[in-house]
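Asker: Mind looking at a prediction? Sequence and model below.
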Amino acid sequence: MNILAPSILSADFNVLGEQIQTVAKAGAQYIHVDVMDGIFVPSISYGMPVIKSVRKSTDAVFDVHLMITEPVRYIRDFVDSGADIITVHVEACKDIDETIRDIKACGVKAAVAINPETPVDKIMPYLDDIDMALVMSVHPGFGGQKFIPDVLDKVRIIRSYYRDNNMDKDIEIDGGINFDNLPEVLEAGANVIVAGSSVYRGDAAANTKKFLELMR
């Protein structure tokens, strides 16, 4: 199943709850929540209090993407704030196996992300244990970057692995996705689509519906 996950990093934070409700009512199944610590990535975004506050605005799945160093320290806090899926970066964890176990022990789905420059080999050992693989199609930490098409080879390799092993698991892609490159992204095998500025620039409800139409 194809799933749209609008990234609230591109929303208007003055009316964040309303912006989340807008895309959820328009049909977006996930809300993508980017957490950045200023260490693993240059930018700083928001943390548990903001997530806990906007959690009240929708029943949509909160897809929480932790771009933070050693996220294992905060797993329970993010779950308690309302995360349904927690994604950690293979590059940011000393013990990725322990981190995955901790996420699952909290009763939510576990996902692992890799950056554009990280070889796909780095995520392959964890594919059996995680619920979703996230392939970054921009360098994490900033919104509005241009899509890096070379990462689609990683998506194809991961999707091929899942098919060969009869696993129907999610592959998420995040960064620079728009109406023009969406078809090639879906064709490569990604089925969870993160879109920020392409959703929230202009009419968020109309953009959400257009994405969903194309994804069908």
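Answerer: Yep, that arrived.
Asker: drop to CA atoms for contacts and neighbour counts, all remaining ones
Answerer: Fine.
Asker: those helices in the chain, which residues are they?
Answerer: Remark: helices of the chain, listed N- to C-terminal, are 16-25, 48-54, 75-81, 96-105, 152-164, 182-188, 197-200, 204-215; assignment by DSSP state H.
Asker: Which of these sits closest to Asp121?
Answerer: helix 152-164 (9.2 Å; CA to CA).
Asker: which ones are touching Phe190?
Answerer: Actually, residue 190 is Ala. It isn't Phe. Ala190 makes contacts with 155, 159, 170-173, as judged by CA atoms under 8 Å, 6 or more residues apart in numbering.
Asker: quick one: contacts for the most far-flung residue of the chain relative to its centre?
Answerer: Residue farthest from the centre of the chain, counting by CA atoms, centre = their mean, is Asp164 at 24.2 Å. If a contact means CA under 8 Å, 6+ apart, then Asp164 has no contacts.
Asker: at 10 Å what do you get?
Answerer: Ile158 (CA atoms under 10 Å, 6 or more residues apart in numbering).
Asker: could you check the distance from it over to Ile157?
Answerer: Here Asp164 is placed at a distance of 10 Å from Ile157 (CA to CA, to the nearest Å).
Asker: and if you look at Val64?
Answerer: Using CA to CA, one obtains 24 Å as the distance from Val64 to Ile157.
Asker: let's bring in a second one:
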Amino acid sequence: MGVTISPSILNCDIANLASEIKKITNADYAHVDVMDNHFVPNLSWGLPVVEAVIRQNILPVDAHLMIEDADRWAPAYAEVGCDSVTFHAEAAVAPIRLAREIHRQGAKVGMALRPATDITPYIELLPEIDMLLVMTVEPGFGGQSFLESMLPKIRRTRDAISAANLQVTVQVDGGISRDTIALAAEAGADVFVAGSAVFKAEDAYNEVEALRQLAKAHC
């Protein structure tokens, strides 16, 4: 199982976006959190900032949409060039149709679940997606502590993927650091979003590498 590191730019200096992303050129993606102050109680940025990150052409973009009406808005993020677009299952009326539309636009599809959302009702949807995001904090704010109570859910997700013989990755987002990444990797995660841990480190590049090596040792 490979390891993917996707640092969240939510915790970077957005006024110096290009230079901040250049600090993490050894990462696999730049993770961009889009929040609308409706689905989650916070407002970040939308399509223009995502397009700005894409135009930098430094890293592919992994967009995490914490927004209402995902059916309407998510395809636009694929259309502008995101490599991966993740919508929340709780915000999608027709998740299969949405996943197929995102694929039609040329992007990979991720589906995210809040901590309280059970994976079981969505197991049948796994063949339609490329990644399942298990939130390891309540979505909406960076810098929160990792919820170890999510580890059994990560394991159930990985077991369901393996049982179906699918090539679906398991992403974790929230509180990922040197102290927690091994726990998530051992449980079955292979895509790791880290925000504060990377951009508040003395050397973001070295922090990405340290997180990658810790995850590799426990996958």
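Answerer: Nice, thanks for sending it over. Only a predicted model underlies this, so the values are computations on that prediction, with no experimental measurement involved.
Asker: Overlay them and tell me the TM-score.
Answerer: TM-score for the superposed chains, counting by TM-score structural alignment, normalised by the length of the first structure: 0.94, backed by 214 aligned residues with a CA RMSD of 1.3 Å.
Asker: Let's have the contacts of Ala190 of the first structure in a markdown table, adding neighbour count.
Answerer: A markdown table is the format used below for the contacts of Ala190 of the first structure (neighbours: other CA atoms under 10 Å):
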| residue | neighbour count |
| --- | --- |
| Val155 | 25 |
| Arg159 | 22 |
| Asp170 | 22 |
| Ile171 | 25 |
| Glu172 | 25 |
| Ile173 | 27 |
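Asker: Would you check which pair of these lies furthest apart?
Answerer: Within those, Arg159 and Ile173 form the most distant pair, 12.2 Å apart (CA to CA).
Asker: Which neighbours do those two have in common?
Answerer: Counting by CA under 10 Å, 6+ apart, the shared contacts of Arg159 of the first structure and Ile173 are 133, 189-191.
Asker: Let's see which of the residues you listed end up in strands.
Answerer: Cross-referencing those against strands under DSSP state E gives Ala133.
Asker: which of the shared contacts of Arg159 and Ile173 of the first structure tops the neighbour count?
Answerer: Using other CA atoms under 10 Å as the neighbour test, those are led by Ala133, with 27 neighbours.
Asker: does that one really touch Ala111, like I thought?
Answerer: Yes - using CA atoms under 10 Å, Ala133 of the first structure is in contact with Ala111, at 5.6 Å.
Asker: Identify the contacts common to these two.
Answerer: Taking CA under 10 Å, 6+ apart as the criterion, Ala133 of the first structure and Ala111 both touch 87-88, 126-127, 170-172.
Asker: May I see these arranged in TSV, with distance to Arg201 of the first structure as well?
Answerer: As requested, those are arranged in TSV below (distance: CA to CA, whole Å):
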residue	distance to Arg201 of the first structure
Thr87	25
Val88	27
Tyr126	35
Leu127	34
Asp170	26
Ile171	25
Glu172	21
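Asker: Of these, which belong to strands?
Answerer: By the criterion of DSSP E, membership of those in strands covers 87-88, 170-172.
Asker: Just give me the neighbour total for the counterpart of Phe87 of the second structure in the first structure.
Answerer: If you follow Phe87 of the second structure across to the first structure using TM-score structural alignment, you land on Val88. Counted by other CA under 10 Å, the residues lying close to Val88 of the first structure total 28.
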